[in-house]
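Chemist: just coords:
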């Protein structure tokens, strides 16, 4: 599978960029899946629902199926978080997997950068970042810099990078 990431500091616009990229790349006829890495405790389930109750009772995995979608939830129960490579083996084949987060993983990435974060670009010390999508000019950048809102140009760059 072809992989490309979107990374950046908190509140830099990663999720919005991911959302726009998925829509743009899918509109160009490519199949796209996503991986979102969260550093905090997150739950896609609702307290009180049957699947939540199954997990709370101690189930290791809960598969929720409906006529519109299915989801497999896996409780680590103290085990280490699986590596990105291992998680990717569980996904169905698509043209491109867009990955949000995983700053230090080796797959190629575009950095979402907003000046208001007050932090320097991550690309200064991360060789896996191939371009920056910024809300301000970055005259000292040595990588390609796109306007953060120029989704078509960013998508074109990513698709060229992965050979699609």
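Modeler: It's in. This structure is a prediction, so every number in the text was calculated from the model and none was measured.

Chemist: from here on, contacts and neighbour counts on C-alpha atoms
Modeler: Will do.

Chemist: for the protein, which helix is longest?
Modeler: helix 14-27 (DSSP state H).

Chemist: tell me which other helices or strands that one touches.
Modeler: strand 2-7, strand 32-36, strand 96-100, strand 109-113, helix 151-162 (3 or more C-alpha pairs under 8 Å, 6 or more residues apart in numbering; DSSP states H and E).

Chemist: okay, the ones you listed, which one's buried deepest?
Modeler: Among these, ranked by average contacts under mean count of other C-alpha atoms under 10 Å, first place goes to strand 109-113 (a mean of 28).

Chemist: how big is the angle separating it from strand 96-100?
Modeler: 40 degrees (axes from the mean of the first three to the mean of the last three C-alpha atoms, to 10 degrees).

Chemist: could I get the buried residue list for the longest helix of the chain?
Modeler: Buried positions in helix 14-27, judged by neighbour count with 16 or more other C-alpha atoms under 10 Å: 14, 15, 17, 18, 20, 21, 22, 24, 25.

Chemist: same thing with stretch 44-64?
Modeler: For stretch 44-64, by 16+ other C-alpha under 10 Å, it's 51, 52, 55, 62.

Chemist: turn those into a markdown table, including secondary structure and distance to residue 140.
Modeler: Formatted as a markdown table, these follow (DSSP: H, G, I helix; E, B strand; the rest coil; distance: C-alpha to C-alpha, whole Å):
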| residue | secondary structure | distance to residue 140 |
| --- | --- | --- |
| 51 | helix | 51 |
| 52 | helix | 50 |
| 55 | helix | 50 |
| 62 | strand | 49 |
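
Chemist: quick check: the farthest pair among these?
Modeler: 52 and 62 (8.6 Å; C-alpha to C-alpha).

Chemist: which one of the buried residues of stretch 44-64 is nearest residue 74?
Modeler: When the buried residues of stretch 44-64 are compared for distance to residue 74 (C-alpha to C-alpha), residue 62 comes out closest, at 6.6 Å.

Chemist: thought the closest one was touching residue 56?
Modeler: No - Residue 62 is not in contact with residue 56 according to C-alpha atoms under 8 Å; the separation is 10.5 Å.

Chemist: put this beside the first:
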């Protein structure tokens, strides 16, 4: 599986870029999966539902299935957070995995950047950021794309990965 990341600070446009890239690559006939890192507690389950009740009761894993989808939830219960490599190993094979977050890992990334956030560019000090998708002109030693030019960003990623 080929792996490429989308990184950036909060409100930089990462999720929108991820969404557009998934649609772009899927539209090109590639199979795509995503991994999203969260820095906060989150829950994909709802109190009162059977699966939530199983988890709260102490189940290590809960697999929920229907004719349309299935989901596996694993509780860490104090165990260390799995590494990106550990999580990738759990995915079914696809042509491309797009990763949102994990900015300190060594996989290649494109940085989403919005000037209005006032945050510094990650790319200036991180060689794993291979390009920047920005809402303003930037003077960098690597490609800079318009944040909304999804096709050009996808072309760059595809070329980098040989897709």
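Modeler: Yes, it's here. Just so it is clear, the model here is predicted, and its values are computed rather than measured.

Chemist: for residue 73 of structure 1, which of the helices and strands packed on helix 14-27 of structure 1 is the nearest?
Modeler: Relative to residue 73 of structure 1, the nearest member of these by C-alpha to C-alpha is strand 32-36, separated by 14.1 Å.

Chemist: average distance between that closest one and structure 2?
Modeler: With mean C-alpha distance after the TM-score superposition for structure 1, strand 32-36 of structure 1 departs from structure 2 by a mean of 0.2 Å once superposed.

Chemist: so where is that strand in structure 2?
Modeler: Across structure 2, the stretch matching strand 32-36 of structure 1 (TM-score structural alignment) is residues 32-36.

Chemist: residues contacting the residue nearest to residue 26 of structure 1 when sequence neighbours are not counted?
Modeler: Spatially, and ignoring its direct neighbours in sequence, residue 26 of structure 1 is nearest to residue 32 (6.4 Å; C-alpha to C-alpha, 6 or more residues apart in numbering). Residues in contact with residue 32 of structure 1 (C-alpha atoms under 8 Å, 6 or more residues apart in numbering) are 22, 25, 26, 94, 95, 96, 97, 98.

Chemist: if you set the cut-off to 7 Å instead, what comes out?
Modeler: 22, 26, 94, 95, 96, 97 (C-alpha atoms under 7 Å, 6 or more residues apart in numbering).

Chemist: ok, now residue 30 of structure 1?
Modeler: Residue 30 of structure 1 touches residue 95, counting by C-alpha under 7 Å, 6+ apart.

Chemist: how near is it to residue 96 of structure 1?
Modeler: 7 Å (C-alpha to C-alpha, to the nearest Å).

Chemist: and what of residue 55 of structure 1?
Modeler: 31 Å.

Chemist: then residue 162 of structure 1?
Modeler: For residue 162 of structure 1, the distance to residue 96 of structure 1 - C-alpha to C-alpha - is 8 Å.

Chemist: common neighbours of those two, please.
Modeler: With C-alpha under 7 Å, 6+ apart, residue 162 of structure 1 and residue 96 have common neighbours residue 2.

Chemist: find the centremost residue of structure 2, please.
Modeler: Centroid check for structure 2 by C-alpha atoms, centre = their mean gives residue 100 as the closest residue, at 2.2 Å.

Chemist: quick check: that one touching residue 37?
Modeler: Yes - counting by C-alpha atoms under 7 Å, residue 100 of structure 2 sits close enough to residue 37 to count as a contact (6.3 Å).

Chemist: in a markdown table: the helices and strands packed on helix 14-27 of structure 1, plus distance to residue 45 of structure 1.
Modeler: Formatted as a markdown table, the helices and strands packed on helix 14-27 of structure 1 follow (distance: least, C-alpha to C-alpha, whole Å):
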| stretch | distance to residue 45 of structure 1 |
| --- | --- |
| strand 2-7 | 25 |
| strand 32-36 | 16 |
| strand 96-100 | 20 |
| strand 109-113 | 29 |
| helix 151-162 | 31 |
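
Chemist: between the ones you listed, which one is closest to residue 136 of structure 1.
Modeler: strand 109-113 (8.4 Å).

Chemist: okay, that closest one sits on what stretch of structure 2?
Modeler: Using TM-score structural alignment, the partner range for strand 109-113 of structure 1 is residues 109-113.

Chemist: check the mean deviation of that stretch from structure 1.
Modeler: Relative to structure 1, stretch 109-113 of structure 2 is 0.2 Å off (mean C-alpha distance after the TM-score superposition for structure 1).

Chemist: neighbouring contacts of that stretch?
Modeler: Here stretch 109-113 of structure 2 has contacts from 4-8, 12-14, 128-135, 147, using C-alpha under 7 Å, 6+ apart.
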